[in-house]
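Participant: when you get a sec, could you give me coordinates for this:
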Amino acid sequence: MSESNSMPRHHKPKPLAPVDFANFPGGADPARVSEAAHLAAQALVHHGRESTDPEVTRRLVELADQQGVEAVAEMWAESPARSLPGALWRLYALRAAIQQNPERVAAFYSAGKDVAQVSKVVAGVAEPLGADEVRAMADTILSGAFEGEFDVALERFAAFCRVVALGQTNHADSSEASNGNRATMLTRNARQLVRTAEDLEHSAAAWRRGELD
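Facilitator: This next block holds a predicted model:
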């Protein structure tokens, strides 16, 4: 394993999306917002996990819908990938991307699920698979970050990323002869998704050790 994969990467993360990584704008210089980002993330997770009111969980899940994904990015997109605010940003950004184009995400997931059997089981998308099932999965995983085990939510989205990445790779292989540009884009996106999965898995392990902040 390379050093870059075994150690937390404290570079500025880019906004992430599981389909084509739409560039949601990020916030200001992380040196100036780091403390506020960490405090906001800790407060939000603590509030969600302390509450037993389903309405509170629903509002937290729909935070990006209500405030705009750009507002969420302003809080957390500049945080280190392997930190609590960085992990939260990835959960919200992934859900936002799924909500934007669930049919396309479902197609990529379908193309990868038979190859990535273990990740498919961990992700837990209902079958038969379609846009509604993918949307419901995203909401269920994000709800679990507040109602259940935070590390499990991170690992489920990581597994989902790995399945979608394999699906994108399969689509890239199929497009290579007829549309080289699309194949290149899908291959690049798949690699980004794998890195996102690695960051989420690292964050899940850190959470279990009590070291994710």
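Participant: make it CA atoms for all contacts and neighbour counts henceforth
Facilitator: Fine.
Participant: gap between the helix ranked longest in the chain and the chain center?
Facilitator: Ranked by residue count and defined by DSSP state H, the top helix of the chain is helix 180-208. Offset of helix 180-208 from its chain centre (Cα atoms, centre = their mean, to the nearest Å): 9 Å.
Participant: for stretch 72-89, same thing?
Facilitator: Relative to the chain's own centre, stretch 72-89 is displaced by 11 Å; criterion: Cα atoms, centre = their mean.
Participant: please enumerate the helices of the chain.
Facilitator: 3-6, 30-50, 54-61, 63-67, 69-76, 84-100, 102-113, 117-123, 131-147, 150-175, 180-208.
Participant: which elements pack onto the longest helix of the chain?
Facilitator: Applying 3 or more Cα pairs under 8 Å, 6 or more residues apart in numbering; DSSP states H and E, we find helix 180-208 packed against helix 84-100, helix 150-175.
Participant: repeat that for 10 Å
Facilitator: helix 3-6, helix 84-100, helix 150-175 (3 or more Cα pairs under 10 Å, 6 or more residues apart in numbering; DSSP states H and E).
Participant: and those as TSV, adding distance to residue 143 and mean neighbour count?
Facilitator: Shown next, in TSV, are the helices and strands packed on helix 180-208 (distance: least, Cα to Cα, whole Å; neighbours: other Cα atoms under 10 Å):
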stretch	distance to residue 143	mean neighbour count
helix 3-6	28	10
helix 84-100	10	24
helix 150-175	8	24
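Participant: here is the second sequence; please produce its structure so I can put it next to the first one:
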Amino acid sequence: MSREHPRPVLLPSYSFDWLIGSDEPGASHRIAQETSWALLDRVRKGADPVIVERVVQLASGSGLNDIAELWAHQGAHSLAGVLWRLYLLRRVAGADPELTAELYRRGAAIAVTIDPIVAGVAEPATPASITELCDTILRGAFTGDLGDALERAASYCRIMSLGAADLADSRDNNDDEHAAMLTTRALRYSTFAHDLHGGATRWRDGTLE
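Facilitator: This is a model prediction of the structure:
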């Protein structure tokens, strides 16, 4: 396989603020389609718990670099694009678990929708329970109903967006730079929520590439 594009470098959680939502031209769309569908098909057909866990744990290991090279620039109209978004959510949660848990708690506290119920984080929302949620969503994507997993992830993202915006408001007078970073993150989570919801719809109507 040609490697004419540089391999994305997966940085700690602040990388989320520029990676998430990116849809610039990247690796071949055809190869991204083939690899994502082949992986999903293999895991679903085998249903081997060892393989499932290996696929899930790609999010916390160096293997995510290989997925990034193939999938990171794919849009939410494709399987590769929505799976990449799920992997990136898990990587961000693992890279900065304390902040991720704080954003979730803030967002859940002010949410006026059923998103906290749909997301299903074990209470109290701790760094460990947030990480486990992201793992559970990934497992569900490969072994359960992909549409349900994507909707659950979308609800999670909407809560995180609320939490990031709320924390940004509280930091405005104290740390303008941090507040700006949180505002950007809130927008990125909101974009992901839209992308994942759209992916769920396409999965259900058979138009996901």
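Participant: kindly provide the TM-score of these chains.
Facilitator: For this chain pair, the superposition-based TM-score is 0.86 by TM-score structural alignment, normalised by the length of the second structure; 198 aligned residues with a Cα RMSD of 2.5 Å.
Participant: circling back: got JSON lines for the helices and strands packed on helix 180-208 of the first structure, with distance to residue 205 of the first structure too?
Facilitator: As requested, these are exported to JSON lines (distance: least, Cα to Cα, whole Å):
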{"stretch": "helix 3-6", "distance to residue 205 of the first structure": "12"}
{"stretch": "helix 84-100", "distance to residue 205 of the first structure": "12"}
{"stretch": "helix 150-175", "distance to residue 205 of the first structure": "7"}
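Participant: which of those helices sits closest to residue 17 of the first structure?
Facilitator: The closest of those to residue 17 of the first structure is helix 84-100. By Cα to Cα, the value is 5.2 Å.
Participant: the closest one versus helix 131-147: what angle between them?
Facilitator: Helix 84-100 of the first structure runs at 160 degrees relative to helix 131-147, counting by axes from the mean of the first three to the mean of the last three Cα atoms, to 10 degrees.
Participant: list the buried ones in the longest helix of the first structure?
Facilitator: Buried residues in helix 180-208 of the first structure, counted by 16 or more other Cα atoms under 10 Å: 183-184, 186-207.
Participant: how far apart are it and its match in the second structure?
Facilitator: Taking mean Cα distance after the TM-score superposition for the first structure, the mean distance separating helix 180-208 of the first structure from the aligned residues in the second structure is 0.8 Å.
Participant: so where in the second structure does that helix end up aligned?
Facilitator: The aligned range for helix 180-208 of the first structure in the second structure is 176-204, by TM-score structural alignment.
Participant: need the contact list for the aligned residue in the second structure for residue 93 of the first structure.
Facilitator: Correspondence of residue 93 of the first structure to the second structure, assessed by TM-score structural alignment: residue 88. With contacts defined as Cα atoms under 10 Å, 6 or more residues apart in numbering, residue 88 of the second structure is in contact with 10, 13, 15-16, 19-20, 59-60, 64, 68, 72, 82, 94, 134.
Participant: now check the first structure for the residue matching residue 115 of the second structure.
Facilitator: Checking TM-score structural alignment: residue 115 of the second structure goes with residue 119.
Participant: thought residue 159 was touching its match, still the case?
Facilitator: Yes - using Cα atoms under 10 Å, residue 119 of the first structure is in contact with residue 159, at 4.6 Å.
Participant: report the contact partners of the most far-flung residue of the second structure relative to its centre.
Facilitator: Most distant residue from the mean C-alpha position of the second structure: residue 173, 30.3 Å away (Cα atoms, centre = their mean). For residue 173 of the second structure, the contacting residues are residue 179, by Cα under 10 Å, 6+ apart.
Participant: now do residue 91 of the second structure
Facilitator: Counting by Cα under 10 Å, 6+ apart, residue 91 of the second structure has contacts 10-13, 16, 57-61, 64, 85, 97, 131, 134.
Participant: what's around the aligned partner of residue 140 of the second structure in the first structure, how many residues?
Facilitator: Aligned counterpart of residue 140 of the second structure in the first structure: residue 144 (TM-score structural alignment). For residue 144 of the first structure, the number of neighbouring residues by other Cα atoms under 10 Å comes to 21.
Participant: ok, and the closest non-adjacent residue to residue 144 of the first structure?
Facilitator: residue 153 (5.8 Å; Cα to Cα, 6 or more residues apart in numbering).
Participant: next one: residue 81 of the second structure
Facilitator: Using Cα to Cα, 6+ apart, the closest residue to residue 81 of the second structure is residue 74 (4.5 Å).
Participant: and that neighbour, what pairs with it in the first structure?
Facilitator: In the first structure, residue 74 of the second structure lands on residue 79 (TM-score structural alignment).
Participant: hang on, that match packs against residue 72?
Facilitator: No - contact criterion Cα under 10 Å: residue 79 of the first structure and residue 72 do not qualify, at 11.7 Å.
Participant: look at these two and report which has more neighbours.
Facilitator: Neighbour totals were compared for residue 79 of the first structure and residue 72, and residue 79 leads with 31 against 21 (other Cα under 10 Å).
Participant: for that one, which residues are in contact?
Facilitator: 10-14, 26-27, 29-31, 33-35, 37-38, 73, 85-89.
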